[in-house]
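Novice: predicted model and sequence follow; I will ask about them next.
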Amino acid sequence: MLQYLLMCRSLTYAQRASRALERIGITAIITKAPKSVTGQGCNYCVKVSERNLVKSLSTLKEAGLGPSRVFLVSHDGSVSEVPG
């Protein structure tokens, strides 16, 4: 299953985003963003499944927690930015 990384501007925002998604029944895992995405590896993101992407994005936007960037994690582990 494909996974998406929803980039958050801080750990606090990632925690808020995760809670907002969990409240509506979407499993959201907080993780550090890969260094290949950030350059430093100090950003945080929320990982969601492909089937929950659209609902996750709309929920976070309504809550004022929309991600700064979205990345697709392919089956082989490669990460690519989703054009927005």
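Specialist: Received the coordinates, thanks.

Novice: C-alpha only now, for contacts and for neighbours.
Specialist: OK.

Novice: what's the nearest residue to Met7 if we skip its chain neighbours?
Specialist: Among residues not flanking Met7 along the chain, Cys45 sits closest, at 4.3 Å (C-alpha to C-alpha, 6 or more residues apart in numbering).

Novice: which elements pack onto the host helix or strand of that neighbour?
Specialist: According to DSSP states H and E, Cys45 maps onto strand 44-49. When contacts are defined as 3 or more C-alpha pairs under 8 Å, 6 or more residues apart in numbering; DSSP states H and E, strand 44-49 packs onto strand 3-8, helix 11-23, strand 29-32.

Novice: take a look at this one as well, against the first:
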Amino acid sequence: PPEDGRTIDTYIDAVLKREKLQRNPHASRAELIRRATYDLTGLPPTPEEVEQFVNSDDPEAWPKLIDRLLESPHYGERWGRHW
């Protein structure tokens, strides 16, 4: 990312500093998979999916999870309801 102060993170950091606020801590891997599956499919992850994601050493685990959820028929069903 550019270091010239034009990133969204730079802006957010400046606002947080001005308002004397701190960022929230990073979510755990279990929280991340739960949030992603509910947001994208409207369904909870299975215990097996959580265990696999939490225990994965793959640096691409997050993008692979998102791709899998976007390819799921449940994604289309969830978002098709809004039409």
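Specialist: That came through fine. Nothing here was measured: the structure is a model prediction, and the numbers come from that model.

Novice: work out the TM-score between the chains.
Specialist: The TM-score (TM-score structural alignment, normalised by the length of the second structure) is 0.28; 38 aligned residues with a C-alpha RMSD of 3.7 Å.

Novice: hang on, the earlier thing: separation between the residue nearest to Met7 of the first structure and Leu21 of the first structure?
Specialist: The gap separating Cys45 of the first structure from Leu21 of the first structure is 13 Å, by C-alpha to C-alpha, to the nearest Å.

Novice: looking at these two now, which is surrounded by more residues?
Specialist: The residue with more neighbours, out of Cys45 of the first structure and Leu21, is Cys45; 30 against 22, by other C-alpha atoms under 10 Å.

Novice: show me what contacts that one?
Specialist: Counting by C-alpha atoms under 8 Å, 6 or more residues apart in numbering, Cys45 of the first structure touches 5-8, 11, 14, 30-33.

Novice: and the gap between it and Lys55 of the first structure?
Specialist: To Lys55 of the first structure, Cys45 of the first structure is 17 Å away according to C-alpha to C-alpha.

Novice: cool, and Lys47 of the first structure?
Specialist: 13 Å.

Novice: between the two, which one's more packed in?
Specialist: Higher neighbour count among Lys47 of the first structure and Lys55: Lys47, with 25 against 13, using other C-alpha under 10 Å.

Novice: now do the same contact list for that one.
Specialist: Shown in contact with Lys47 of the first structure (C-alpha under 8 Å, 6+ apart): 3-6, 28-31.

Novice: give me that answer again for 10 Å
Specialist: Lys47 of the first structure is in contact with 3-7, 14, 18, 27-33, 53, 70-73, counting by C-alpha atoms under 10 Å, 6 or more residues apart in numbering.
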